[in-house]
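J.: quick one, fold the following:
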Amino acid sequence: MARCVILDTGFGAGQQFLATLAAWRADPRRARRLHYIALAVAPDAVAAMPAELREQWPPALPGLHRLSLEGGDVTLDLMSGQPDACLAQVEARVDAVYLAAPLRSATALARLALPGATLAAPAALEPARRAALSAAGFAFAAGQGTARAVFASRQPRPARPAPTERRAIVIGAGVAGAAACERLAARGWQVTLVERHALPAQEASGNLAGIFMPLLSRDDNPATRLGRAAYLFALRHWQRLGGVGGAFTGARCGVLQLARDPAHAGLQRQIAAAAGYPPEYARWLERDEAGALLGAPAPDGGWLFGQGGWARPSTVCQAMLDACGARLERIFSTGVRELERRGGEWLLRDAGGAVIARAPTVVLANGCGATALAQAAGLPLLPVRGQVTHLAEGSLPQPPLVVCREAYMTPAFDATVCVGATYDADADPGLRAASQRENLEKIADILALPVLDAPLAGRTGFRCVAPDRLPLVGALPDAGAAAAGRRERLRDVPRWPGLYGLLGYASRGLIWAPLAAELLAAQLDGEPLPLEAKLAAALDPARFLLKELRRRS
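T.: Here you go, the predicted structure:
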C-alpha cells in the first residue's frame, strides 16, 4: 500500500497516534506513507510528542495545521475544536477511523470512508450511535474491549482517485513554480520546469527582500484564516528545508506593524482582546514598547510578529529547486506561446511552433503571463506595479526588525536597505522619481524624520492580483465547455484535463508558495487536503467563472 490515511476523532494527548506511529515503524510491510488526521487535539498534546514534532508544533490557533516527520513519510494534520465541526471541513478519503470521540453525524464519517475502511470505537458505544453508524454503512463485528466495524455501504464510493502518469510540466520559475516543483518532486513526480528567462526568480520574485508576516482581522475572515494557514505552513516548511538564514538568505528578526492612527489602533486593541493570540504569533504593543523597538515615536502602538521577518525570494527559489534533485529537468530561456492537448498529453510550443516539452499534467505558475495562453485567457488576473527603493546602509536610522505601516523597511543586508513598495495601476517597468519619493515620504513619516534625498535606485516588479486578492490554486476552468448547461457549484464547472494553476499571489508570494503548492500536490495525488474544505474552495480558480455563470442565469 502506498499510503494509509487514518482519522482520529479524539486525538487528546496523542497516545493513539504515538502507538500507531510505533506500529508503523515496526511493520516491514507497512504503507510507505502514513497520513494521520487528528481532531479534538488537547492543548498540551505537544508535551508527549517526539522532538521532531515538538519543534514544529503550531501555536494554539484555530485551523488545520499540517506537520511532517520521517522525512515526509509521515504527515500529521491537527485540528482543534468540536469534532463534528472539524469533521465537516476535512477533505480526505480514509482507510481507518479511531472513533475516540463520539460524533453526532454518522453520515459525515461515511462521506470520508473508503470501501473496506475499518472503524474502531470504545466497547461501550451507545446503541443509538452504533445503529446510526450501521445505517451509514459500517458493519459491526464483536470485539473484545472495542467495537469494530468495516465500511460496506450499499452505495460504494469509488476508491481514492489514482494519479495520472506522474510527469508534470511547471511553467514559471518564481516562488510559485519553484514550490510546485519541490512539492511534486517530494512525492516522486518527474518535473520539467520551463522558464522564459535564463535564471529563476527574474520577475516579481526578483526583489532583494520579501516580507513574511500574518494578516489579522476583527472577524477572522477567510482571507485572514488563509493567510494564517499559509504563514504558519511556510515557517514549518522552511524549517524542514534548512531554515531562514540557513537554506536561504533572510532573517526571522520580527516584524513591527504600526497602527495608522488612533482609530486604527482602537480596532487593533479590540482584535487583541478578542483573539487572545499566543504572544509568539502576534503581540499588541502600546506606544512606549513599540517606540522602544522602533527607536522613534510610535504614538498609536503596533503589532509585533516575533516569528516574522524577511527573505530574499531568489534564494528561496534556489533552495526549493535544489531540493528536487534529479527529479527536476530545467528548460530555461524558453517562452511558451501555445498549449495543445493531444493523446492525453499537453504539448508546449514556442513562438516558432516547435514542441518544447510534453506531459499529461501542466501547472501554470507564471503570474499574469498565464493569460497569454488561450486556456487561461479568461482568468481575471491583473499586473500591479510595485517599485522598491534601495538605500545605502546608514542612510536612515535602522531598527533591528522589519518595520511597516503604509510602507515597509527591512534591516540592512549586503549594505542595502529595502523600502517600499508602491501599488501602481500602470505598466511602466522603469524606476520613477515620483515612486521613490512616495516610498521615502512614507518611511520618513514612520521614523518621524525629514524626507531623505537619495539617488534613484531600486527595482520595479509586477504583482499578479485577482479581484478578491486571494490566489488561484487548482484545476483551471474550461469557460467554453462551462457555457452550456446550468452551473450551481464549483464541482459543476468543467475543467481542462490535466491543467492547473498556481497564480495570483499578490504581495504575499513568499508565504503563499509552500501551502498553495502543497494543496495542489495533494489534489493531484488524491491525498487529504492541507486546508479546511471551505478555505480550499475559496482558492478554486473556477470561482470567478461560476459567479459570472450564476449572474447570467
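J.: drop to CA atoms for contacts and neighbour counts, all remaining ones
T.: OK.
J.: gap between the host helix or strand of Arg148 and the chain center?
T.: Secondary structure assignment for Arg148, by DSSP states H and E: strand 146-151. Offset of strand 146-151 from its chain centre (Cα atoms, centre = their mean, to the nearest Å): 36 Å.
J.: please give me the structure for this one as well, since I'd like to look at both together:
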Amino acid sequence: MPIIPARLEHSADGVPYSSTFDDIYHSADGALGQAQHVFLAGNALPERWQGREHFVIVETGFGLGLNFLATWAAWRADPQRCKRLHFISCELHPFSTEDLARVHARWPQLAAQADALRAQWPALTPGLHRLHLDNDQVTLTLYFGDAREGLAQLLARADAFYLDGFSPARNPELWSARIFHLLARLAAPGATLATWSVAGEVREGLRRAGFEVRKAAGFGGKRQMLCGILANSETHSQTDEQALPARGHALIVGAGLAGCSMAERLAARGWTIELIDQAAGPANGASGNLAGVLRPLPSLDDNRMSRLTRAGTLHGWAHIARLRARGLAVQADACGVLHLARDGAQAAKMQAVVERLGLPASHLSHVDTDAAARIAGCTVAAGGWWFADSGWVQPPSLCAANLAASGQSLHTHFGRKLAQLERQGGLWHAYDDQHRLIAAAPVVILAAGVGVLELDTGMRLPVVSARGQVSLLPAASASPPRVVVCRGGYVSPEIDGLRCAGATFDVDDSEPALRARDHADNLGKLEAMLPGFTHGLDATALRGRVGFRPASPDRLPMIGALPADGTAAPRAELAGLARQAGLHVLSGYGARGLVWTTLAAESLASALCAEPLPLERDLWEALDPGRFLLRPPRPGRTAE
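T.: Now for the predicted structure:
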C-alpha cells in the first residue's frame, strides 16, 4: 500500500493536528512534558535501562518523533545508561523532512537530536527502515505502514511499550485486541507499558492480552494515565543477555563485500574480528570490479524480491553516507539509474508498477523515451524506470572503508587459504592447507563467495558459481551517459577515464581469462540500450575483468545459521531445524552483491547479538539457508 504522508496542520490553539483522524498529536499542555511524564516515567525510565547491554522500546505511533527525541535525550543524559538503545516505532502517515523541521523548531533543547534524526530520515516507502544514530549506540527502526502489519512482522523482544496513537475513538484500529496481543507476543519478561489513555476498552483489552494495568496520575489537565506490566513475569530479567558472550569474537572467512560489511557491523557492536582471505588484500574476487549498480527491482505485486531490493538499496546508500560522514572515502555516486524497457509490453508493465506502488518520485518514476534521453544525455532505445536516488558504487572502495571503520577490533589474515574448520572446546579452529592454525573463535561466518563450496560444513548449500565478465571502455570526462543505464546489462558513467559495461552470467564456467566473445556480448547489450554508442569499439582490444559470483536457485541470498545436517524431518519448520553451533553463512548474492551486502550484514549482526532485526519476519525467513531443506530447489534452476 502506498505511504500517504501526513500534512502539518494545527488546531485553533496551535497544537499540531491531523484532519485525517480529527485529533491532536500531543497534549495542549506540552509534548515534551507529556513524553517525559507519561512514557519515560510511566515505564520507570531511565532506571530500568541502567546497567543493561541493550534496551528495546516499541512505540505504536511515531507521529512527530517527540517521544523518541525525549527518550534519546534522557538516555544521553544518564551516566548509567544501557550500552545500546533500540527504539522501534510504527507510523502509517509519516511526515516529510520539511514538516518535521518546522515542528521540531519548537523544541530547541532537542535540536541536536532532531537534526541528526532528519539527516537520516528515510524515503517514505513501505516497510522497515533502520537509522543508526549516536555512533551506533542508538538505533531507530521505523515501520512505515499499518501497525497491525508491522508489529506482526517484527522480530524483537521489547522491554517497554509506548502506546501513543490517536485516541481510541478516532483511531480504534491502533487500540484493538489484535494490537494488544501483538504487543504481548513481542514482550520480554518484565516488559512494561505506558499510555495517556485510560479508556475502559483499552484497560480490558490489555488485560485480556496478558498485561496487568493500573491507573496513575496523568499529565497536565489529564487526571489519569495508564501503566502496565506483562503478567506473571519478573520486573527485570536479563535472561537473554546472560546467554550472550560478554565480548563477541568472530572469525569471518572472505574479504569481499559480504565479509568486509560483516566485519564493520560486528566491530560497531564491540566484537573482535578475525578476517581470513587467501588473497593479499580485500576485494580481490567478485567484489573487485570498477563499478556495480546499487538499485532496487520493483514488481507489480511488491513481492519479496521487490521489498528486499528496495530495503537493501536504501540501507546501502544510507550506510555509504554514514561512512563518508566519518571521513572514509567510498567511490560512489547516486547519479540515478535508468532501466529501459525491452519492448512495448514491458514498458506498459513498468508504468503499471509505478502507478500501483505509488512510491515517491524521488525513488521511482516512469519516463518516456525523450525524457530518458535527456536524463542520459544521449540517444536511448526506450523509456522505462527512473531511479533518481540510485547509482553506482566501486566495490573495492566500499570494502576498504568498511575495514577502516572496523578499527582495532579487526585482525586480518590475508594470504591464508582456509582448508579446514574444526570445532573444539566451544571454539571453531581455522586451519590452512598445511594444517597450521590461522585463528579460532566461537562464531564463524562463511562469506567467501563461491569458496563456500570448497568447505565441509555439514550441509551442501545449493550455491552455483556464475562467471561474470565486465568490459572496460575508454571514456572522456563528463561524457554521456551521465547516469547508469540498464537493460539486460548495464553501463556506468565515466569513472576515472573508464566506464564499466556488462556483465555476462555463465553458470559453471570456470574460465578465468578474458574472452573476446564475452566482450562482444557486452557490447551487444550496450548497443541495444544506446543505439550507435558502440561505434568504433573493438571487442578484441578491450580491457575487462572476470569474477565468479555465488548464485542461489531462488535469486535470494542465504543469510544466517547453517542447519546441523542436510536433511529435514517431514513437515519440519525453519524454527525447528537443528543448527550448527556458531556456524553462519553469507552467500548466494549472485549479481546483486551491492544490493544485499549492507542489509545482510546488519541483519546477521543483529541476530547474533539478540537485537531487533531490520527485516520483516517473512523476509528474514525467506533468506534462511535452511529453507532449501524444506523446499528443495527444482533441478537446474539458477538465477541471474
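J.: drop the TM-score for these two in here.
T.: Once superposed, chain against chain, the TM-score is 0.94 (TM-score structural alignment, normalised by the length of structure 1); 547 aligned residues with a Cα RMSD of 2.3 Å.
J.: re earlier: and the contacts of the strand holding Arg148 of structure 1?
T.: Residues from elsewhere that reach strand 146-151 of structure 1 (Cα atoms under 8 Å, 6 or more residues apart in numbering): 110, 113-125, 137-142.
J.: have a look at structure 1 and report its longest helix.
T.: helix 222-241 (DSSP state H).
J.: who touches the helix or strand just after the strand holding Arg148 of structure 1?
T.: Counting by DSSP H and E, the next helix or strand C-terminal to strand 146-151 of structure 1 is strand 167-171. Strand 167-171 of structure 1 is contacted from outside by 177, 180-181, 189-195, 357-366, using Cα under 8 Å, 6+ apart.
J.: any of these buried? List them.
T.: Buried by 16 or more other Cα atoms under 10 Å: 177, 180-181, 189-195, 357-366, out of those.
J.: now which residue in structure 1 aligns to Asp277 of structure 2?
T.: Counting by TM-score structural alignment, Asp277 of structure 2 corresponds to Glu195 in structure 1.
J.: now do the contacts for that match.
T.: Contact analysis of Glu195 of structure 1 by Cα under 8 Å, 6+ apart lists 171-173, 331-335.
J.: host element of Leu583 of structure 2?
T.: strand 579-587.
J.: before we move on, what about Asp115 of structure 2?
T.: helix 111-119.
J.: same thing with Ala373 of structure 2?
T.: helix 369-376.
J.: pull the residues that contact the helix or strand following that helix.
T.: Next along the chain after helix 369-376 of structure 2, taking DSSP H and E as the criterion, comes strand 384-387. In this structure, residues lying in contact with strand 384-387 of structure 2 by Cα under 8 Å, 6+ apart are 295, 336-341, 347, 350-351, 362-369, 372.
J.: what residues in structure 1 pair up with strand 384-387 of structure 2?
T.: Counting by TM-score structural alignment, strand 384-387 of structure 2 sits on residues 302-305 of structure 1.
J.: follow-up on the earlier one: just the angle for whichever helix or strand comes after the strand holding Leu583 of structure 2 relative to strand 579-587, thanks.
T.: Of the helices and strands lying after strand 579-587 of structure 2 in sequence (DSSP H and E), the nearest is helix 593-608. Orientation of helix 593-608 of structure 2 against strand 579-587 (axes from the mean of the first three to the mean of the last three Cα atoms, to 10 degrees) gives an angle of 160 degrees.
J.: post-alignment, helix 593-608 of structure 2 versus structure 1, mean distance?
T.: Using mean Cα distance after the TM-score superposition for structure 1, helix 593-608 of structure 2 ends up 0.7 Å from its aligned counterpart in structure 1, as a mean over the superposed pairs.
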